[in-house]
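*Asks:* below is the sequence, then the predicted model.
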Amino acid sequence: MEPRILERVQSHVRDYARAAGASLFTRAQGSMLADACGRQYIDFSSAAGALNYGHDNPLLMQMLRRQLREQGSSSDAARALDRFRDAITSYLFRPRGWEYQIHYTGTTAAASVEAALKVARRATGRQNVVSFTRCDAVARRGPSTCEGAPRQAVWAARTGVGNTLFMPYDGSFGPDVDTMAYLERQLDTQWRHSERPAAVVVETVLGEGGIDVLSWRWLRDLEALCRRHGMLLIMDETIVGCGRTGRFFSFEASGVRADMIALSRSLSGFGLPVSLLLSRPDLPIVQYHAPVADENAGLALLTAEQVLEAYWADDSFAVHVRRKERLLRDWLENLAQGYAHLGLGVRGRGLIQGLVTPAPMGIATEIAGKALGCGLVTLTTGMHDEVLKILPALTIDEDLLVQGLEVLDRSVAEVLESR
C-alpha cells in the first residue's frame, strides 16, 4: 500500500500509524502479527489496549459461533444487553457484594464518561467536575504558593475546559507534596458551596499520560474527600479496566467503592466498539444512548458476555495475569537498573508498564523503532513520548512474553550504547 494513502485517510491523532517505520500488518493471531511480506512480529501493543485477550482469540471465537448457531445469524442488541447484565452481576458484582445499574451508552469511551457526568450533575444540581493530570508542562516560576506545592498546582486548579477543572495527579510534584491536601484546600477556600464540583473523574493509571500510577492511600483519601464534600466518585476504567492491571476493575484492590464506573475499549474482547456505565442504584436515570438494533451492537455485547464467562467466572485468570506482571516488572526493573546512570525508570501496574527515559531526548522513540526492526511492536506515550509503553495481551504465553522482552533488552542496549 502506498504511504500516501495512509497520509490521506489516517487520523493525525493515531500514534502508531504515523510512527516512523510503522508496518502495515495483514494478519494477526493471539500475540503475533504478520506483515504483507510474511514477517512475524510479537505484539506488545494490544491495539492500544483494545485487545486485552489477543487477536482473533480462538476461545472467544468458538463461544461466539456457538451462541450465534443457537440464536441465529445475528444477535438482538436488547437481549444481548440483558444477558450481559446477568453475567456481570453473577461473575463480578455478587462475589464482591456490589450492586450497580448497567447502562449501554454507545460505542466510545467518551460516551461512557459523558453519561456519568450527566448523572452526577442531575444528582447534585452542580456543574463543575474535577479531573486529574500531570502538571509537568508548566515551568516552576516564583515562590511556592501553598505548603510545598509549586506554582504548577495553582495553574492546575485554575485551568479547565468548560466546567472541568484539572487538578494535579498523585505524585505530580514529587513524593513530598500532598496533592490531595491541596485539592481539599482549594475546595475549602476557593469555591463557594454552589460552585463545588459535582464529581471527580479519576484513572488508577494514566494510560495515555505517561503510565503514571496512583497509590491506594491517595485513592482512599480521594474517596473520603468526595464523601465529605458531597461529590460523586467516577472511576474511568475505559483504558486500564477489564483486567489490564491484574483484576477486572483496576481499583478494587484499594477497597474503594465508586459511585460510577465507565467501561469501554477492551470490554468486548474482539475490539468491537461498545461502552457501558455502571452506576449506584439510587442515582438518577438520564437519557442514555439506546442499543441500536443492529448486528454490531448486539455482537459487541454478546462477546462482552463471553469474555466474562471465559476469563472472569473465577479468580484463576487474574492469578495468571498477576504472575506475568511480576515477570514483566522484574525484567524491566533489572533492565532499567543496568542503565540507571542514564536516568531510566519503570512505572505501571499489571500488564500496562512503562520504561521511562529522559525527556525530551527521543530515546523511547528510538528504542521503539529499533524493536520494530527486530520484530517487536511497542508504543510510546508521555508529553515528549519519553515512555515506552509495554502492553502485551493478558493471554500472552509466558515463553512468548520472555521472547519479546529479550528483543526489548537487545534494542535498549543497541540504542543506549550508541549514545
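*Replies:* Received, thanks. Residues are numbered from 1 along each chain as shown.
*Asks:* C-alpha from now on. contacts and neighbour counts both.
*Replies:* Noted.
*Asks:* give me the neighbour count for Arg94.
*Replies:* Neighbour count of Arg94, defined by other CA atoms under 10 Å: 11.
*Asks:* and if you look at Glu325?
*Replies:* 21.
*Asks:* that one and Leu351 touch, don't they?
*Replies:* Yes - using CA atoms under 8 Å, Glu325 makes contact with Leu351 at a distance of 5.6 Å.
*Asks:* what is in contact with those two at once?
*Replies:* Gly246 (CA atoms under 8 Å, 6 or more residues apart in numbering).
*Asks:* SS state for the residue most central in space within the chain?
*Replies:* The centroid of the chain falls nearest to Ile239 when counting by CA atoms, centre = their mean (2.1 Å). Put simply, Ile239 is coil when judged by DSSP: H, G, I helix; E, B strand; the rest coil.
*Asks:* ok, it - contacts?
*Replies:* Contacts for Ile239 (CA under 8 Å, 6+ apart) come out as 49, 207, 264-266.
*Asks:* residues contacting Glu366?
*Replies:* Residues near Glu366 by CA under 8 Å, 6+ apart: Val415.
*Asks:* hang on, it in a helix?
*Replies:* Yes - Glu366: assigned to a helix according to three-state DSSP.
*Asks:* output the longest helix belonging to this protein.
*Replies:* If you go by DSSP state H, the chain has its longest helix at helix 316-338.
*Asks:* so what touches that helix?
*Replies:* Outside helix 316-338, the residues that touch it by CA under 8 Å, 6+ apart are 243, 245-248, 311-312, 344-346, 349-351, 353, 355, 394-395, 398, 401, 405, 409.
*Asks:* which ones among the residues you listed lie within strands?
*Replies:* Among the contacts of helix 316-338, DSSP state E puts 345-346, 349, 353, 355 in strands.
*Asks:* got JSON lines for the residues you listed, with distance to His384 and neighbour count too?
*Replies:* Shown next, in JSON lines, are the ones in strands among the contacts of helix 316-338 (distance: CA to CA, whole Å; neighbours: other CA atoms under 10 Å):
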{"residue": "Gly345", "distance to His384": "15", "neighbour count": "19"}
{"residue": "Val346", "distance to His384": "16", "neighbour count": "21"}
{"residue": "Arg349", "distance to His384": "21", "neighbour count": "22"}
{"residue": "Gln353", "distance to His384": "17", "neighbour count": "27"}
{"residue": "Leu355", "distance to His384": "13", "neighbour count": "23"}
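*Asks:* of the residues you listed, just say which sits nearest to Ala123.
*Replies:* If you rank the ones in strands among the contacts of helix 316-338 by distance to Ala123 using CA to CA, Arg349 comes first, at 32.9 Å.
*Asks:* use this one as the comparison:
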Amino acid sequence: MSQTDMNIFETLESEVRSYCRSFPTVFTKAKGYKMWDEDGKEYIDFFSGAGALNYGHNDPKLKAKLIEYIQNDGITHSLDKATTAKGAFIKSFNDVILKPRKLDYKIMFPGPTGTNTVESALKLARKVTGRTDVISFTNGFHGMTIGSLSVTGNASKRKGAGIPLQNTVTMPYDNFVNEDSNTLQYLERFLEDNGSGVDIPAAMIVETVQGEGGINVARFEWLRKLESICKRWGILLIIDDVQAGVGRTGTFFSFEEAGITPDIVCLSKSLSGYGVPFAITLFRPDLDVWSPGEHNGTFRGNNHAFVTATAALDYWKDDSFEKEIKKKSKMTLDFLKEIADKYPELKGEVRGRGLMVGIACGEEELASKVAAEAFTRGLIMETSGPKDEVFKLFPPVNIDEEGLKKGFEIIEESVKSLVKEAVTN
C-alpha cells in the first residue's frame, strides 16, 4: 500500500484543520473500537468521532443493511420526498424510542448536522412565541453557524463569527459559580424584575451534560427546576442532545433520568449509528406551525442514514443495552476516581455521567499532555473545556470490557509517565 504524503495536508488543506494536529498520522481502517494507520499501528478509539460513533466503527449489522440497500439501488438523495427508508425510520423511532418513553413528538428532518437541528429549534421557538431572545448557559456549545454560535459560550468560537452575536442572554449553568450558589434563583430574579434588562425569552437551550464545555453535569433537581421555570413563564425548553443523547449518558435521551419532558429536542451525531450525517428535531405536536418548506435543506433526505439509524434502533428494543452501558459506565467512573486518587499531582476532578466522562486537571496544559502521550501509546482521546483542561473518555457505548480495560491501562501509563517526568524535572 502506498503511503500518503503528509505534506499534502500541510500545503493544500486549510489552516482551520484541528484534529489532524492532535492525532498526526494517516488513518486507513477502523473496526469497532479500533483504528489503524498506514504504518499498521493499532489505536484504541476513546474519541468515537466526537460522539458521532457511539456504536463504534463499521458496526457489522448496520454495514450489512447499508450495503444491501445500496446494492439494490435504493434511493440515496430525496430531499423530503417520501421513501421506504424514511418511512421505516419514522415508524421504528416512534415504536422503539418515543412510545415506550411516553413521548409525543413530531419528527422534523432539518439539514444533516448538529448545528442544523439547533438552528431549526431556535427558529421554531421564535416563530411559535413571537419573541426574539433565547437564554443559553455558560460553557454551552451548540454549533458553528451563526444562530448556534449566538447561544455558544466559547469565546474563540464566537469570535470566528466575525459579526455581533445578538438576541441571546447567557445565564450561569449549574455549579458555574460554586456548589452553594443557586444559579436558577439568580436566573428567575432576572425574569421577575422589570428593571433587569432581560426580556422574557422565546426559549432556553441547555445541554444536560456539557461536552465541549468541559464535561459539566447538570444535577437532575437543577434540570427539573429549570423546566418548572420555563413552564411558569411560557418559555420553551430546548434540550440539545446532539452529543449527550443516543445512549452516551446511559439512556437514549440524556434527560430521561431527570424526569423532564422538553418542548424541543435536538439530535444528531450518533443518530445514524454509522457516522453518516443525520439530524432530527423533535417537538410537541402543537408547536408544529411550520409552513411547507419554511425551513429546509438539500440534504435533509439522507436515506443511507435512515437505513443505518433504523438498524441501530435494534439495540434499544429492550433494556438490556442500557444495562450494559450502565455497567461499563460504573467501571469507567471507578477507574477515573482511582486515577484521581492515585495521582494527586493531577489535581484531578472527575466529571461526567455515563460514558461521557473525564478528569479536569488543575495543572495548566496537563490534560493536553495526557491526551498526547496516550496517542503515542496507541489511544485516541480529546480534551475539552474553555482551557482544554479536561481529558475526556468517549469510548463506543457498545465497547467490550476487554477494550475498556486496555484503554484504561494506556491512560494510566500516560498519566504515570507525565507525573514521573514532572517529579524528575
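*Replies:* Sure, I can see it. All of these numbers come straight from a predicted model, not from anything done at the bench.
*Asks:* about what we covered before: quick one: map the residue nearest to the centre of the first structure onto the second structure.
*Replies:* Under the alignment (TM-score structural alignment), Ile239 of the first structure maps onto Gln243 of the second structure.
*Asks:* again, but for Val177 of the first structure
*Replies:* Using TM-score structural alignment, Val177 of the first structure sits opposite Ser181 in the second structure.
*Asks:* leaving out the residues flanking it, which one is nearest to the counterpart of Thr383 of the second structure in the first structure?
*Replies:* Alignment note: Thr383 of the second structure maps to Thr380 in the first structure; criterion TM-score structural alignment. Excluding the flanking residues, the one nearest Thr380 of the first structure by CA to CA, 6 or more residues apart in numbering is Leu388, at 4.5 Å.
*Asks:* which residues are in contact with the one you found?
*Replies:* 354-357, 364-365, 367-368, 378-381.
*Asks:* what do you get if the cut-off is 6 Å, keeping everything else the same?
*Replies:* Neighbour list for Leu388 of the first structure: 354-355, 364, 380 [criterion: CA atoms under 6 Å, 6 or more residues apart in numbering].
*Asks:* among those residues, which ones are buried?
*Replies:* Buried members of the contacts of Leu388 of the first structure, counted by 16 or more other CA atoms under 10 Å: 354-355, 364, 380.
*Asks:* which one of these sits closest to Thr108 of the first structure?
*Replies:* Nearest to Thr108 of the first structure among those, with distances taken as CA to CA, is Thr380, at 22.3 Å.
*Asks:* once the two are aligned, what's the mean deviation for the helix or strand that contains that closest one against the second structure?
*Replies:* Assigning secondary structure by DSSP states H and E places Thr380 of the first structure in strand 379-381. Following superposition, strand 379-381 of the first structure is found to deviate from the second structure by 0.8 Å on average (mean CA distance after the TM-score superposition for the first structure).
*Asks:* who's in contact with that strand?
*Replies:* By CA under 6 Å, 6+ apart, strand 379-381 of the first structure touches 210, 387-389.
*Asks:* turn these into a markdown table, including secondary structure and distance to Phe270 of the first structure.
*Replies:* Shown next, in a markdown table, are the contacts of strand 379-381 of the first structure (DSSP: H, G, I helix; E, B strand; the rest coil; distance: CA to CA, whole Å):
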| residue | secondary structure | distance to Phe270 of the first structure |
| --- | --- | --- |
| Gly210 | coil | 26 |
| Val387 | strand | 27 |
| Leu388 | strand | 25 |
| Lys389 | strand | 21 |
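*Asks:* how about JSON lines for the residues you listed, with distance to Leu276 of the first structure added?
*Replies:* Formatted as JSON lines, the contacts of strand 379-381 of the first structure follow (distance: CA to CA, whole Å):
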{"residue": "Gly210", "distance to Leu276 of the first structure": "25"}
{"residue": "Val387", "distance to Leu276 of the first structure": "30"}
{"residue": "Leu388", "distance to Leu276 of the first structure": "29"}
{"residue": "Lys389", "distance to Leu276 of the first structure": "26"}
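*Asks:* closest to Gly30 of the first structure out of those?
*Replies:* Lys389 (19.0 Å).
*Asks:* surely that closest one touches Gly354?
*Replies:* Yes - under the criterion of CA atoms under 6 Å, Lys389 of the first structure makes contact with Gly354 at 4.7 Å.
*Asks:* which residues do these two both contact?
*Replies:* Shared contacts of Lys389 of the first structure and Gly354, defined by CA under 6 Å, 6+ apart, are not found at any residue.
*Asks:* just to revisit the earlier point, wait, is the match of Val177 of the first structure part of a strand?
*Replies:* No - using three-state DSSP, the secondary structure at Ser181 of the second structure is coil, not a strand.
*Asks:* chain neighbours aside, what residue packs nearest to it?
*Replies:* Asn175 (6.8 Å).
*Asks:* measure Cys242 of the first structure to Leu276 of the first structure for me?
*Replies:* 12 Å (CA to CA, to the nearest Å).
*Asks:* could you do Val415 of the first structure as well?
*Replies:* Distance from Val415 of the first structure to Leu276 of the first structure, by CA to CA: 42 Å.
*Asks:* those two: who's more crowded?
*Replies:* Using other CA under 10 Å as the criterion, Val415 of the first structure and Leu276 rank with Leu276 on top: 26 against 17.
*Asks:* just the element for the more buried one, please.
*Replies:* Here Leu276 of the first structure, judged by DSSP H and E, is contained in strand 275-279.
*Asks:* what is that strand packed up against?
*Replies:* strand 101-106, helix 109-124, strand 260-263 (3 or more CA pairs under 6 Å, 6 or more residues apart in numbering; DSSP states H and E).
*Asks:* out of the ones you listed, which one sits most buried?
*Replies:* Ranked by mean neighbour count, these are led by strand 260-263 with a mean of 27 (mean count of other CA atoms under 10 Å).
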